[in-house]
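J.: Quick check, what structure comes out for this input:
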Amino acid sequence: MSRPMDRQRLGQLLIAGGIAAALLAGAAATLVLQAQRNWQPEVSGPVLPGWTQTVADAREIEIAGPEDHFTLVRGENGWTMPSRDDHPVIPERLAELDAFLGGLSYAGARTADPAKHARLELADPGQPGAGTRLTLRDGDGNVLTEIIIGAARNDRVYLRFPDRPRTYAAELTGEAATIPAISLADNWLNLDFIALDPSDIARTTITPERGPAYVLERPGQTARNFSLREPGGWRPITAGAGNGPAAALVRIRFRDVRLADRLHGEPAGRHVEETFSGLRLTLDILALGDTRWTTVTATALTDGGAEKAAEINARTAGWAYLLSDLSLDRLLRPLDEIADHMGASDASEPADDSGQ
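T.: As a prediction, the model looks like this:
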């Protein structure tokens, strides 16, 4: 009886010993892994050595940010964005990116724990706490360099390389003192090129989507408010009711851009502003589903407006621009939102043209 019991106890002890050994091995492995993640190797020098040659060889830049994903391509006419019908990108933005990446120098290694990547905004694109991944390729599609840019804190930026857990801090110095605005496609496109001087706007004609067309005008640059010149039978709600739509082009930023001949929209209105300096800007608005796009045409009314008109037309010829709801409201505000229609007994009274 004692021998079977001894063998049973021995088996239990062996099993318990095996479990303990496995747990010990697991704990040791965990400690080793944790030590590897906490260990910070010494690093120094440029983050991207040979950057000058990389830039010379690059023919494509893929940018995957937290909110956007797009590609820039280098062709005979410079860098363009294929997803925007090969619209040119802002050269200054490329110079900023060049200075930023070329000027990064290691300040030290940081965590290698993937669970902590999001804290540094270095998670993979599409994940919470994602960074901005940049991939440069040559003309054959070979990857020249690939890097993820994360948070910037205290004159340093955090970064890592894809498929590697180790993160790093890099110094931001000189021309690379700030991270350029590169993660959104519209930051690469010059979409706020219209900015008229508010004191220079003389006359605005608006054809809204509903209601009659109307004309707002100022007698001179010192006049504070625009007067309603046409049509008759309407009185502005306030003296300055027309100022917003009349000066909509003082500052406008479009939301996107496409080749105009690809947008088969229906005419939805027109906004025309004329300046005292001799420039006319015409925005023809197109309805494309629930969105509104516009073409932009400049006309020189005097010799003084010729240079500016040529500059704008060179930029806008063949392109259509997406309007925000706010911009659309100002450009095509219906007349009944800024003026009251007068009754028959008041119809003979002139529209307010005091300019006060």
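
J.: only C-alpha atoms for contact and neighbour calcs from this point on.
T.: Noted.

J.: what about the closest residue to residue 217 other than its chain neighbours, distance to residue 304?
T.: Nearest residue to residue 217, sequence neighbours excluded (Cα to Cα, 6 or more residues apart in numbering): residue 203, at 4.3 Å. For residue 203, the distance to residue 304 equals 17 Å [Cα to Cα, to the nearest Å].

J.: quick one: which of these two has more around it?
T.: Per other Cα atoms under 10 Å, whichever of residue 203 and residue 304 has more neighbours is residue 203, with 21 against 13.

J.: can you pull the contacts of the more buried one?
T.: Residues in contact with residue 203 (Cα atoms under 8 Å, 6 or more residues apart in numbering) are 215, 216, 217, 218, 246, 273, 274, 275.

J.: what do you get if the cut-off is 10 Å, keeping everything else the same?
T.: Residues in contact with residue 203 (Cα atoms under 10 Å, 6 or more residues apart in numbering) are 215-219, 226-227, 229, 246-247, 272-276, 280.

J.: Restricted to helices, list the residues you listed.
T.: Within the contacts of residue 203, residues falling in helices by DSSP state H are residue 246.

J.: Selecting buried members of the contacts of residue 203 in PyMOL, what would you type?
T.: Per 16 or more other Cα atoms under 10 Å, the buried members of the contacts of residue 203 correspond to this PyMOL selection:
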select buried, resi 215+216+217+218+219+226+227+229+246+247+272+273+274+275+276+280
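
J.: before we move on, back to that, so the residue nearest to residue 217 belongs to a strand, correct?
T.: Yes. Membership of residue 203 in a strand is supported by DSSP: H, G, I helix; E, B strand; the rest coil.

J.: roughly how far apart are it and residue 2?
T.: On the measure of Cα to Cα, residue 203 and residue 2 end up 112 Å apart.

J.: before we move on, what about residue 299?
T.: Separation of residue 299 from residue 2 (Cα to Cα): 111 Å.

J.: So for those two, which residue has more residues nearby?
T.: Using other Cα under 10 Å, the more surrounded residue of residue 299 and residue 2 is residue 299, with 18 against 7.

J.: wouldn't that one be in contact with residue 281 here?
T.: Yes. With contacts counted by Cα atoms under 10 Å, residue 299 reaches residue 281, the gap being 6.5 Å.

J.: any common contacting residues for those two?
T.: By Cα under 10 Å, 6+ apart, the residues touching both residue 299 and residue 281 are 274, 309, 312, 313.

J.: so how far is residue 272 from the second one?
T.: The span separating residue 309 from residue 272 equals 14 Å under the rule Cα to Cα.

J.: one more, for comparison:
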Amino acid sequence: MTKPSLTPGDLKRRDVLIRLASVCAGGVGLSYAAQTLKPGGRPGEQKSGKVFPNLAKQASNVTRISLISRSSQFELVKAEAGWVLPQSDFHPVANNTLSGLIKALTDVRYVRTLPPPTQLDAQVSQIAPLKGGDGVLISLETKDTAQVATVTLARRGEMTLAQLKGDEALYEISTVDWPPLDSPKAWLDLPKFDIAPERIATVELIRPKQNRLDIVRRPDGGFAPVGGTPSPIVTDIALILSRLEPQAVMAATKLRGAPAFSHSTSLKSGLIITLDGFESAGRFWVKVRTDTSKAASPEEGERWTTQTSSWAYAIPPSFWTQLMTPTLSLLQASP
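T.: Sure, this is the predicted structure:
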């Protein structure tokens, strides 16, 4: 059968249809490629912008923050006088650490949705601590227990992963400055015993059944025991206050009885700061006392009293060993 010949008009219409078909096919291909090349791989899973866009407005309503990891579990609670840590006898929380967490949660943004894990990498992708993962679960609640923000965070190299409540997907999120999330101590507003060594004039160490040890500053700036020879251990005892970093804190009322030692540091300004030592529950603690009666500027001592008078602070065992060394051994210690 002979094919009918095409007129010039037919040829023109055919060319137009071919071009339209090509454009449509290209559009479909581009659309498919755009979906398959999106980070995360699944259309509909993509999220963008801030992870908690309303947190800035809701932060003032938060009254409880819980942090759970494989190694620790603790809460921060908003009391009348400010935020406290209940498990440390309601000791005040450091404001800068708390504000750092709120800022980080407010600023963090989605980067991409991660593909679902395979059986081979499921263990690596598990971040929920309640399921054995290595992440930290953070939950912010209001007074009526309404959850303002809940997220589990974990690190994978330079990448930060997040998993939201009720969402099995994992997201990569932007890098922000997170405070320490799995250490209760990092949240406490502990005193900084950073008394400069050059401010120390004399040190007195009193222990039951031991002679008193007096330590004085030498002309060269070092320290020596009265009636004995200079030695490293005596210098260490003289500088205890300037090197003390509390390991933990509890209410001072829990420590009863007479102290095992009293270590008094007299500053050149006349202020005297005394550490009274106690042993309790296998740890070593000190209470802090200040004497401003001879201080040129009593304001410093008053600040110490306000911050420390209700609390006892855990000290390292090495400090306790030094402070319990017999007086005769300290006087005869080798230079």
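
J.: Please state their TM-score.
T.: The TM-score (TM-score structural alignment, normalised by the length of the second structure) is 0.78; 294 aligned residues with a Cα RMSD of 2.7 Å.

J.: the helices in the stretch 201-350 of the first structure, which residues?
T.: Along the stretch 201-350 of the first structure, the segments classed as helices by DSSP state H, counting those that start in this stretch run 243-246, 306-316, 325-331.

J.: rewinding a little: just the contacts of residue 203 of the first structure now: which is nearest residue 164 of the first structure?
T.: Nearest to residue 164 of the first structure out of the contacts of residue 203 of the first structure is residue 247 (Cα to Cα; 52.7 Å).

J.: What lines up with the closest one in the second structure?
T.: Applying TM-score structural alignment, one finds that residue 247 of the first structure aligns to residue 239 in the second structure.

J.: residue contacts, the closest residue to that match other than its chain neighbours?
T.: If the residues on either side of it in the chain are set aside, residue 239 of the second structure comes closest to residue 197, at 6.5 Å by Cα to Cα, 6+ apart. By Cα under 10 Å, 6+ apart, residue 197 of the second structure lies in contact with 221, 222, 238, 239, 240, 241, 242, 243, 267.

J.: which of those residues lies closest to residue 139 of the second structure?
T.: residue 243 (35.7 Å).

J.: Quick one: residues contacting the closest one.
T.: By Cα under 10 Å, 6+ apart, the residues touching residue 243 of the second structure are 192, 193, 194, 195, 196, 197, 236, 237, 319.

J.: First-to-last residue distance for stretch 166-183 of the first structure?
T.: For stretch 166-183 of the first structure, the first-to-last residue distance is 22 Å (Cα to Cα).

J.: in it, what counts as buried?
T.: 166-172, 176-177, 179-180, 182-183.

J.: what about that stretch, distance to the chain center?
T.: With Cα atoms, centre = their mean, to the nearest Å as the basis, stretch 166-183 of the first structure stands 18 Å off its chain's centre.

J.: try stretch 252-271 of the second structure
T.: 29 Å.

J.: And stretch 140-159 of the second structure, by the same measure?
T.: For stretch 140-159 of the second structure, the separation from the chain centroid amounts to 15 Å (computed by Cα atoms, centre = their mean).

J.: Ok, stretch 278-287 of the second structure next?
T.: 24 Å.

J.: Give me the spatial nearest neighbour of residue 333 of the second structure, chain neighbours excluded.
T.: Per Cα to Cα, 6+ apart, closest to residue 333 of the second structure is residue 231, 6.1 Å.

J.: Which parts of the stretch 51-200 of the first structure are helices?
T.: 51-57, 91-102.

J.: Next, the mean deviation of the last one compared to the second structure.
T.: When the second structure is superposed, helix 91-102 of the first structure averages 0.8 Å from its matched positions, counting by mean Cα distance after the TM-score superposition for the first structure.

J.: just the strands in the stretch 251-356 of the first structure please.
T.: 256-259, 266-275, 279-288, 291-300, 319-322, 339-341 (DSSP state E, counting those that start in this stretch).

J.: Out of those strands, the one nearest residue 332 of the first structure is which?
T.: strand 266-275 (6.8 Å).

J.: now that closest one and strand 291-300, what's the angle there?
T.: Here strand 266-275 of the first structure runs at an angle of 40 degrees relative to strand 291-300 (axes from the mean of the first three to the mean of the last three Cα atoms, to 10 degrees).

J.: Superpose on the second structure and give me the mean offset of strand 266-275 of the first structure.
T.: When the second structure is overlaid, strand 266-275 of the first structure sits 1.6 Å from its aligned residues on average, using mean Cα distance after the TM-score superposition for the first structure.

J.: Distance-wise, check the residue nearest to residue 120 of the first structure when sequence neighbours are not counted relative to residue 132 of the first structure.
T.: Spatial nearest neighbour of residue 120 of the first structure, chain neighbours left out: residue 151 (5.5 Å); criterion: Cα to Cα, 6+ apart. Computed as Cα to Cα, the residue 151 of the first structure to residue 132 of the first structure distance reads 10 Å.

J.: Next: residue 234 of the first structure.
T.: Here the criterion is Cα to Cα. By it, residue 234 of the first structure lies 54 Å from residue 132 of the first structure.

J.: I'd like to know which of the shared contacts of residue 299 and residue 281 of the first structure are buried.
T.: Buried by 16+ other Cα under 10 Å: 274, 309, 312, out of those.

J.: Give the aligned equivalent of the second one in the second structure.
T.: Matched across to the second structure, residue 309 of the first structure falls on residue 301, judged by TM-score structural alignment.

J.: State the distance from that match to residue 295 of the second structure.
T.: To residue 295 of the second structure, residue 301 of the second structure is 8 Å away according to Cα to Cα.

J.: Now for the residue lying closest to residue 238 of the second structure once chain neighbours are set aside: which residues touch it?
T.: Using Cα to Cα, 6+ apart and skipping residues adjacent in sequence, the residue nearest residue 238 of the second structure is residue 203, 5.9 Å away. Neighbour list for residue 203 of the second structure: 213-217, 223-225, 237-241, 263-267, 272-274 [criterion: Cα under 10 Å, 6+ apart].
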